[in-house]
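Participant: Predicted structure and sequence below. I'll ask about it afterward.
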Amino acid sequence: MSDTDDTPQETPSNPTEPLRRALGSRYLQYALSTIMHRALPDARDGLKPVHRRILFAMRELRLASNGRFRKSSKISGDVMGNYHPHGDAAIYDAMARLAQDFNVRYPLVDGQGNFGNIDGDNPAASRYTEARMTMAAEVLLEGLNEDAVDYRDNYDGTLQEPIVLPAAFPNLLANGSSGIAVGMATNIPPHNIDELVAASLHLIKTPDARDETLLKYVPGPDFPTGGIIVEPKENIAKAYETGRGSFRLRAKWEVEELGRGQWQIVVTEIPYQVAKSKLIEKIAELIQTKKVPLLADIRDESADDIRVILEPRSKNVDPEVLMGMMFRNSDLEIRFSLNMNVLIDGVTPKVCSLKEVLRAFLDHRRDVLIRRSNHRLAQIDKRLEVLEGYIIAFLNLDRVIQIIRTEDDPKAVMLAEDWGGDVFLTENQCEAILNMRLRSLRKLEEMELRNERDALREERAGLVELLGSDELQWGQIADQLRDVRKQFGKGTAAGKRRTDFAEATEIEEVPLEMMIDKEPITVVCSKMGWVRAMKGHIALDSALKFKDGDEGRFVFHAETTDRLLLLGSNGRFYTITAANLPGGRGMGEPVRLMVDLPNEAEIVDLFIHRPSGKLLLASSAGDGFIAPEDEIIAQTRTGKQVLNVKGDVRALVCKAVNGDHVAVVGENRKVLVFSIEELPEMARGKGVRLQKYKDGGLSDATTFTLADGLSWKDPAGRTRTEGDLSEWIGKRATAGRMAPRGFPRDNTFT
């Protein structure tokens, strides 16, 4: 710019403001385009633009439900070239979905060839498949050639396409819809047409009907793949009232007896939009990782129908319990969300209730009825005008012939002619007479014309009466809906309800006994930590083989349904299922492969878990407490920290609580006896001081009943009992007195 240029220049105070404004306006345009022209369906016909254009293009190709098929590539090509300037792959995917009876409740496309399956396989390429419309699609399009809806220019202005389809049934709810726009989404499940028609008829009869009344007619979704809805009725009612909610949908299953007490579960219907192959793959993974111990195997025996076999691990398993676990851990139960976000009148996005969606459909049907009636009325008026001209011509046939034969411009003469009683022909009437064939000049033709005129006059009177009466209009709409019900209602094969309702049976906790056959075993654990399970209850003093340099440490009787608790010197408890122990033919396996016990930690104790039992826990430093056994069960391999230890301190004592007093002995051979009530009961912690030491630490501790005396084994292996313990009874955390004569030299009570 030159210095002499006096043109005022605007300097923005914030240089980023124009860019922000530009980005904002462009993003808003993109958002509106996505919302209105791609992601959200129209409440009137339930279709997105791509689906509407596919059906309209198929209509233009005259692919009627009783006609021929055409290549899918031809259809998708026409849609792309004429109406939808996007990728043909996206168009074909949308068309293929409309043909999938496992995705669409009432398919709008009749496909021939591989259009995908419920396993999740993709359709074949468009050049290999063929398609035509279904009867349901034809019902949606009915009335297009009768000015039922408005048209607009296509993307390049060379053709016209409908803004919305006439839609003789509430397709939005019948087939459902899903989509993600900018800042909003929609997800509508399919419903049963018979139930929707019933609700619509009730809404016509009672326009101010309540939402809960409509639920008597529409109890819930009706998925094409069936299944069982286990959502409480009050939740369903709230979802339909607010337009937001969710439905719990379960697979349908039954028990099939195999004889001799054996049985298996047969899954005959899987939840909506769950790919069968992926479902089976995930369940097989559950079996491999033993997340569902009750399940032994899964097989797919499906053909045209669904037949998935679940084999229980044992015939003693309760089928309800097994399926309860399957519902919690797999897609045999899903939660289908409801978000009825739709375009009202094709313009305004709104989350609607069931009543609002049906109201939008019925108002659209009334607009369609009025437009079709007006269109028919105009056609009748045009035809009546021509018929009146024909009748005048027949009454004055000789004069008409004379004018045509003799006049150079017969049309002008006929227009100026008075045909009797100030009766003149219109331009349209003259054109029709001049274009009439000679064979029509018969007496019989005149009678037919008069009959046709009378019939049209009667029809016209009926249309005028219809257009002037709201009651007649709604009556006509109700009749049309009843016709739809005859075509697609519950009396037809496709119209029967497929999804059932039931109350959910919840299994909170599965007893271990249900998962495993109860069998006697003998648990053997060596000093080096090799563990195994011998079949049956063998004698505990039996000679057992161990690895070189190893020896037995724990040997006790158990059942396969038992859970074993292992305490490490690090103060962590680990849980082992007895049924998972290796067999007793070899030397077993290291317990460190079964649980994450660190290499530096030693095994303090291994024993059977006693429900509701209590344990006395103590560290080498002399701190301890009472722990409930139910609180120390570990759910993972890493165990559960119960006794907190630091530095050189280690877990030392783990004894079952039996009695009312505690006896402790230190490495200094001093014994202290005190009431068990002085110890706290807790699930985790360091504990409290049991005995005071000047040097050394704790050697052993036990619980006993004071009235029965304190027992121990002398060096000869004989049990000795000290009845009078008054000399050693004191308060917790005191030093105690020297052990009685004959107390074991290893300072232990057992």
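Facilitator: Right, received. Where do you want to start? Numbering: from 1, shown residues only.
Participant: CA only for contacts and neighbour counts going forward, please
Facilitator: Noted.
Participant: How about the contacts made by L415?
Facilitator: 424-427, 430 (Cα atoms under 8 Å, 6 or more residues apart in numbering).
Participant: Same check on R637?
Facilitator: Here R637 is in contact with 574-575, 594-596 (Cα under 8 Å, 6+ apart).
Participant: List buried members of the residues you listed by neighbour count.
Facilitator: Among these, those classed as buried by 16 or more other Cα atoms under 10 Å are 574-575, 594-595.
Participant: out of those, which one sits closest to D648?
Facilitator: Set against D648, the nearest of the buried ones among the contacts of R637 by Cα to Cα is Y574 (21.1 Å).
Participant: Put this next to the previous one:
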Amino acid sequence: MDENKNAKGEILYVPIHQEIENSYLVYSLSVIIGRAIPDVRDGLKPVHRRILYSMYDQNITYDKPTKKCARIVGDVLGKYHPHGDQAIYETLVRMAQSFSLRYPLVYGQGNFGSIDGDTPAAMRYTEAKLEKITEKLLEDLDKDTVQMRKNFDETLDEPEVLPALFPNLIVNGSEGIAVGMTTSIPPHNLGEVIDALIHLIDNPVCTSMDLLQYIKGPDFPTGGLIVYDNDMKQMYLSGKGKVLVRARISIENQEDGETIVINEIPYQENKSLIIKRIAELVKSGVIEEISNLRDESDQRGIRVIIKLKKGKNAKTVISKLYKYTNLQKYYNANIIAIHNTEPKTYDLKELLNDYFIFRKEIFVRRYNFLLKKAKDRLHILEGLLIALQRIDEVIATIRKSKDPSEAKINLMEIFSLTKIQSEAILDMRLQKLTSLEIGKIKEEHDSVFKEIERINAILKDDFSIHSEIKKELVDFKQKFGDERRTKILYDVSTEDLDVAVIKEEVVVIFTKNGYIKRVESSKFKTLNKGSKGQKGVSLEEGDSVKFILYTYTTDNLVFITSRGKAYHLLVNDLPDSEFRHHGEHISSFIKIEKGEIVNSVNIVNEFPDNHYFIFITRKGIIKKMELSLINSRKSTGITCIKLNEDDVVVDSIIMEEHEQVIIVTAMGYISRFSIDNINDIGRSAIGVKGVSLSPKDYVVNMTKVEKDKHILVVTEKGYAKRIPHDQIRLTNRGVKGVQCITNKEKAGNILTVTNVTEDDEIVIITRMGKTFKTKVANIRVQNRNTMGSRLLKLNEDDSLSDISKQMIDDEEIETKTDLTDEE
């Protein structure tokens, strides 16, 4: 009956939210259990299991010829898996790829794709059969070891799970995206897993940590290097963690310079895309040491040659390759599998233990099946022996009977035989009456009797069962075990692959279109007030400089975007660049979303108590949040503020308790109040009103009051002045503030305000990319009711983009006569 109709066939009306919830729940469970998440017992999803069972049922085993993949896919589709044929074929292909599965389950003949991302040939061209190791997943299916269920049209039986002699889930790993959850389980070395499983059988109270003495870490089919650290350990202890994976790289010394050779790449990476990325880095100037790049890979393995310019250091280049390409990446693990029709997060011990419980059940079912079969045979043999001992009487009884049915009854009554025994005697051929055949029956009887005793001895207690299971595991390991492919680095520093981060003063330049680079601070010239500056930044057409920041290579930057999200980035991870290079797009380093714009950057190396992140939006909303709330590195960013419609974050600063904030608007209004007037709130909360704005006005940025410093005010048209803090009166938040500039038509909108001292130097960048560095002492201290002095001569179509204080400079700078102030 239709679930939306009652017994009378009338349509039922239900709330739409209830129907959506119920329908979505059914859909979610269907995806989780029936499609995306593997079973902890055999490590397979339904489509994998059905492909393997179908090939087994068609007798396409390792010792038989291959068959067309189209035939295999058609059989799976028609009998067990009524979904897309292409999805079935893709699954079949992946099970045959040696770079996808640590131990492939299918042998493929033909083009099954490559590590370069080449697609496999159409299924009508390729052929396949089961691999020899797959026999151990399917072995004993005919011995009542697993439950069978009806297929989708209830015409055939299929197994709910395969018997699985080895823990395929952890050996080959698995990945899947379900509704509301994902699973990502890395592959491991078969020999190590078997050793850990045997240890668990012998020591049931052991911990996941104990098992790590056997399972050293993931063993990827593509080899590579992995770093043993706390993140990887947590993967085994909690079921969630990450593994740092690196390419295996060697250095060859030649007369014309060093050559870097890449022999193995991280798991699931595309070799061609990695090579393309390296070429882009060379072209953009991020890696300038490379003179030639070529791919010499063949059927013997990967070999990518990177020729360096003479005199260049290979280890430095390797460090850059690890930082800017996927030759180094994290494998994020989330060990989730289906257990008793429900998804469960597993640690290492639980995963192996649940498999062992299943394997023990399979073992017992198999031996109970063999025991029943042996007892049935013994019963028949005992009847045959009775008959052979009185053979003349048996023959006479049969001859006196009218038909087989009467003969069967007579045998049962005269010789006290069962129906089965009587039928076996009637079916016996005359050649069995020879003395030789009689002897064979007696031998078989004794053999079957001993087999029953052996099986009973095995099944009598857990110790015997466990011993037999261990024997099977050891035998399996000897046949299929191999050497580890992925090397584990227990002390990365000893590998001497990372170049130590040297603390150097640099300038970080960020453009309106999102391009970022770092430049040595010494490359900026020191000029005098009124000079035109140098061509400091190469820009793409239509781009302009957004901000610059004097910092150190050891600093951690926190980028705040227009949507109020925070992203972390180490300065040293930015490529060391030249003025002529555009730099790299910020999306190469942080995963900002489409339409998200970086509007602020802060140097955050520590997260002490009583320190706060202060955010200000274009519409004057201010928020105070504990700094510690962003002390985590999420690739997708950390949401720091809930925004009103059509509002964006324009600036952020870090402040301490009792400090005072200064906010300035584009039209020259400036306000000052204590952050104690703002309550600190959580990340997802909205802020409070910081300043009042005129209809066309908007907030430009903010700074804080610092003792013995002046407020530097800079306009877009190149005018600047220093204002004492006491000229900006202390008020409550939410006021409009006071004017800090006059003659705005000539001076232009306010660009920024910041704190400065006499000894500071500032670097100014224009939107056209010109740079200019001057001492703050060259800029006069004036009251707030002035226009300021011209700081920089600008072309008509240019304007200032940003300023930044230089952090240190010991040079003596000659100061020329100032230009006449324009007030």
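Facilitator: Sure, I can see it. Quantities reported herein were computed from a predicted structural model and do not represent experimental measurements.
Participant: Drop the TM-score for these two in here.
Facilitator: Laid over one another, the chains give 0.69 as their TM-score (TM-score structural alignment, normalised by the length of the first structure), with 574 aligned residues with a Cα RMSD of 4.1 Å.
Participant: Export the contacts of L415 of the first structure as TSV, with columns for secondary structure and neighbour count.
Facilitator: Formatted as TSV, the contacts of L415 of the first structure follow (DSSP: H, G, I helix; E, B strand; the rest coil; neighbours: other Cα atoms under 10 Å):
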residue	secondary structure	neighbour count
F424	coil	17
L425	coil	23
T426	coil	16
E427	helix	15
C430	helix	22
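Participant: E465 of the first structure: which of those residues is nearest?
Facilitator: The closest of those to E465 of the first structure turns out to be T426 (Cα to Cα; 27.4 Å).
Participant: which residues sit in contact with the corresponding residue of the second structure for that closest one?
Facilitator: Under the alignment (TM-score structural alignment), T426 of the first structure pairs with T418 of the second structure. For T418 of the second structure, the contact set (Cα under 8 Å, 6+ apart) comprises M412.
Participant: and T418 of the second structure, how far is that from E382 of the second structure?
Facilitator: Per Cα to Cα, to the nearest Å, T418 of the second structure is found 11 Å from E382 of the second structure.
Participant: swap in I420 of the second structure?
Facilitator: Noted for I420 of the second structure: a distance of 11 Å to E382 of the second structure, by Cα to Cα.
Participant: try E483 of the second structure
Facilitator: Distance of E483 of the second structure to E382 of the second structure, computed by Cα to Cα: 52 Å.
Participant: Just want to know which of the two has more residues nearby.
Facilitator: Shown here are E483 of the second structure and E382; by other Cα atoms under 10 Å, E382 has more neighbours (16 against 10).
Participant: Return the residues in contact with the aligned residue in the second structure for Q160 of the first structure.
Facilitator: Alignment note (TM-score structural alignment): Q160 of the first structure maps to D157 of the second structure. Contact analysis of D157 of the second structure by Cα under 8 Å, 6+ apart lists 148-151.
Participant: So for Y331 of the second structure, what's the nearest residue that isn't a sequence neighbour?
Facilitator: Nearest residue to Y331 of the second structure in three dimensions, chain neighbours excluded: V243, at 5.0 Å (Cα to Cα, 6 or more residues apart in numbering).
Participant: Quick one: neighbours of that neighbour, just the number.
Facilitator: For V243 of the second structure, the count of nearby residues is 23 (other Cα under 10 Å).
Participant: Run a quick check on it versus N332, I expect a contact.
Facilitator: Yes: counting by Cα atoms under 8 Å, N332 is a contact partner of V243 of the second structure at 6.5 Å.
Participant: Can you get me a residue count around the residue nearest to the match of Q160 of the first structure when sequence neighbours are not counted?
Facilitator: Leaving aside its sequence neighbours, D157 of the second structure sits nearest to K150 (Cα to Cα, 6+ apart; 4.6 Å). Each residue near K150 of the second structure was counted by other Cα under 10 Å, and the total is 13.
Participant: if we can go back for a sec, and the contacts of D157 of the second structure, which is closest to G718 of the second structure?
Facilitator: Ranked by distance to G718 of the second structure (Cα to Cα), those are led by N151 at 77.4 Å.
Participant: what about that closest one, distance to I750 of the second structure?
Facilitator: Going from N151 of the second structure to I750 of the second structure by Cα to Cα gives 73 Å.
Participant: higher neighbour count, the two?
Facilitator: Applying other Cα under 10 Å to N151 of the second structure and I750 shows that I750 carries more neighbours, namely 26 against 15.
Participant: hmm, who's touching stretch 89-98 of the second structure?
Facilitator: The contact list for stretch 89-98 of the second structure, computed with Cα under 8 Å, 6+ apart, reads 47-48, 51, 69, 73, 100-101, 104-108, 112-114, 120, 123, 221.
Participant: out of those residues, which are buried?
Facilitator: Buried members of these, scored by 16+ other Cα under 10 Å, are 47-48, 51, 69, 73, 100-101, 104-108, 112-113, 120, 123, 221.
Participant: did I read that right, I306 of the second structure in a strand?
Facilitator: Yes: I306 of the second structure: assigned to a strand according to DSSP: H, G, I helix; E, B strand; the rest coil.
Participant: That one and V261 touch, don't they?
Facilitator: Yes: checked against Cα under 8 Å, the pair I306 of the second structure and V261 is within contact range at 6.3 Å.
Participant: Could you check which of these two has the larger neighbour count?
Facilitator: Shown here are I306 of the second structure and V261; by other Cα under 10 Å, I306 has more neighbours (23 against 19).
Participant: Alignment lookup: that one to the first structure.
Facilitator: Using TM-score structural alignment, the partner of I306 of the second structure in the first structure is L310.
Participant: got the contact list for that match?
Facilitator: 264-267, 295-299 are the contacts of L310 of the first structure under Cα under 8 Å, 6+ apart.
Participant: Okay, and which of the contacts of stretch 89-98 of the second structure map to helices?
Facilitator: Using DSSP state H, 47-48, 51, 69, 73 are the members of those that sit in helices.
Participant: one step back: report the two of the contacts of R637 of the first structure separated the most.
Facilitator: T575 and D596 (10.7 Å).
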